[in-house]
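*Asks:* any chance you could fold what I've pasted below:
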Amino acid sequence: MELEVTMFMIGAYLLGSISTAIIVCKLMGLPDPREGGSGNPGATNVLRIGGDKGKKAAAITLVGDMLKGLLPVLVAQWLGLEPELIILIGFMAFIGHLYPIFFGFKGGKGVATMLGVMFGLSLPIGLAVAGTWLFVAKGLKISSLSALIATALAPVYIYFLSGEFSWVFYTAIMTVFLFWRHKGNIQRLISGEEGLFKHKKDVE
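*Replies:* Presented below is the predicted three-dimensional model:
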């Protein structure tokens, strides 16, 4: 069983390493997201560089990135794995998105994939995180800040909605990684230079 779980974790990482943004842009004849816009292979940058195809390409990218986190966790749940293994498998998919072996370990920022993991853990957890993001985004119009607030609250939601310590622990680690990947956004927020929602690089 240990070997099977190890292989599952490796598989989750490899799935996370598949860059939805790069593949979608290539298939739809769009510029490489690593070479245009913000240079980040994420949904918002795909929207930015996609022109007339931007909305469709970004939507596909967003869904694809979420599925990378959602599917491994759902399969782990279906197999009846222990809670700590379930979240660890989701964590590996998240790390794959951030540091993809197929693309020189240079990936996206992880918001969509982390959200997919949250929905995989439980629907209420996913809805709480997604709802927070939407609520804050509507009020503040700063998408990066909305993503940061929502993911920062994710461990709190998990604590109250599940009480599973391993889920709280690994989600907190994911939040730390996500904040690190958003360090440029955080610096701009502090200096007051971060743009409004329509200009931002959030769900990447």
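*Asks:* CA only for contacts and neighbour counts going forward, please
*Replies:* Noted.
*Asks:* the helices in the protein, which residues?
*Replies:* Here the chain has its helices, by DSSP state H, at 2-16, 20-27, 43-49, 54-78, 83-98, 111-121, 123-140, 143-161, 165-181, 183-191.
*Asks:* tell me who's in contact with Phe177.
*Replies:* If you count contacts by C-alpha atoms under 8 Å, 6 or more residues apart in numbering, Phe177 has none.
*Asks:* which non-adjacent residue is nearest Ala172?
*Replies:* Pro155 (5.7 Å; C-alpha to C-alpha, 6 or more residues apart in numbering).
*Asks:* another sequence for comparison is provided below:
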Amino acid sequence: MSAYKVSALLLAVLAVPAVASESSAIAGVNLATSMSGTAQAEFDQFGVTLEEDFDSNAFSVFLGYQTERNNRFKVSYESRSFALDKSNVTEDASGFRFDWDFVYGEEKVHPFWSIGFGFYTLEDPAILTGSNLEGDDLSGVSFQMAGGVKIDLADNLEASIAFERQAIGWQEIEISYYDETINMTYVHNSLNAGLLMRF
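*Replies:* Have a look, this model is predicted:
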């Protein structure tokens, strides 16, 4: 199939109208566990890149708004852990995320996709151990995309299951001892499950 046909098919799918519904405030919770995850650190002066795998779990609560077209805008507070395999340490991060869910169909089970970004703080990261910055926190910006299904359990209650890919770019690290600059990113694929209530 040509790239033009693929693009046309994608546009056709995205153009399908979501089911009409009443607009409402929403709130809920979400749990996530990673299927794979990689931490990458690039050392500018040394010219090397280090990688290691990690497992990640997260819990979040959110508030938001559901439009008449059944799409949603959500603001979440998330707490997330990263268990680094080689370093044998677990790091904790927390932050706010902003996500848009685009929901399709008129059946009880609705396919959806979402896109969003977030702002996180990584507490006492392992990469700073033994440096002049040990004990400091790092701030980061995330970008995430997801796809899955939402299932109507009742008029005001909904469950969701989704596959999500998220990348977090952490602030640039400057190690004065070695005149070194480090750029670090965490990327993971996660399985998410959530509950949503309408008000």
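*Asks:* could I get the TM-score for this pair?
*Replies:* Taking TM-score structural alignment, normalised by the length of the second structure as the basis, the two superposed chains have a TM-score of 0.22; 75 aligned residues with a C-alpha RMSD of 5.5 Å.
*Asks:* of the helices of the first structure, flag the one that's most buried.
*Replies:* Mean neighbours per residue, mean count of other C-alpha atoms under 10 Å, is largest over the helices of the first structure for helix 111-121, with a mean of 28.
*Asks:* need the residues that contact it.
*Replies:* Under C-alpha under 8 Å, 6+ apart, the answer for helix 111-121 of the first structure is 62-63, 65-71, 73-74, 77, 86-87, 90-91, 93-94, 97, 125-127, 129-130, 147, 151, 174, 178, 202-204.
*Asks:* Val48 of the second structure and Glu42 of the second structure: what is the separation?
*Replies:* As for Val48 of the second structure, its distance to Glu42 of the second structure is 6 Å (criterion: C-alpha to C-alpha, to the nearest Å).
*Asks:* oh, I was asking about Ala93 of the second structure
*Replies:* The spacing between Ala93 of the second structure and Glu42 of the second structure, counted by C-alpha to C-alpha, is 20 Å.
*Asks:* what about those two, which has more around it?
*Replies:* A direct count of neighbours by other C-alpha atoms under 10 Å for Ala93 of the second structure and Glu42 places Ala93 higher, at 20 against 16.
*Asks:* helix, strand, or coil at that one?
*Replies:* strand (DSSP: H, G, I helix; E, B strand; the rest coil).
*Asks:* and Tyr4 of the second structure, by the same measure?
*Replies:* Three-state call for Tyr4 of the second structure (three-state DSSP): helix.
*Asks:* cool, and Leu14 of the second structure?
*Replies:* Relying on three-state DSSP, one would call Leu14 of the second structure helix.
*Asks:* neighbours around it, how many?
*Replies:* Neighbours of Leu14 of the second structure under the rule other C-alpha under 10 Å: 14.
*Asks:* check contacts around it.
*Replies:* By C-alpha under 8 Å, 6+ apart, Leu14 of the second structure lies in contact with nothing.
*Asks:* now Phe102 of the second structure: how far from Ala3 of the second structure?
*Replies:* 24 Å.
*Asks:* ignore the last one, Leu195 of the second structure
*Replies:* For Leu195 of the second structure, the distance to Ala3 of the second structure equals 37 Å [C-alpha to C-alpha].
*Asks:* these two: which is more packed in?
*Replies:* Shown here are Leu195 of the second structure and Ala3; by other C-alpha under 10 Å, Leu195 has more neighbours (18 against 8).
*Asks:* contacts only, for the more buried one.
*Replies:* Gly28, Val29, Asn30, Leu157, Glu158, Ala159, Ser160.
*Asks:* 6 Å instead, please
*Replies:* By C-alpha atoms under 6 Å, 6 or more residues apart in numbering, the contact set of Leu195 of the second structure is Gly28, Val29, Glu158, Ala159.
*Asks:* mind listing which of these are in strands?
*Replies:* Gly28, Val29, Glu158, Ala159 (DSSP state E).
*Asks:* the last one is in contact with Val149, isn't it?
*Replies:* The reference is to Ala159 of the second structure. No. In this structure Ala159 of the second structure lies outside contact range of Val149 using C-alpha atoms under 6 Å: 8.5 Å.
*Asks:* can you map out the helices along the second structure?
*Replies:* Going by DSSP H, the second structure shows helices at 3-15.
*Asks:* ok, the closest residue to Ala32 of the second structure other than its chain neighbours to Gly118 of the second structure distance?
*Replies:* Using C-alpha to C-alpha, 6+ apart and skipping residues adjacent in sequence, the residue nearest Ala32 of the second structure is Asn192, 4.3 Å away. According to C-alpha to C-alpha, Asn192 of the second structure stands 16 Å off from Gly118 of the second structure.
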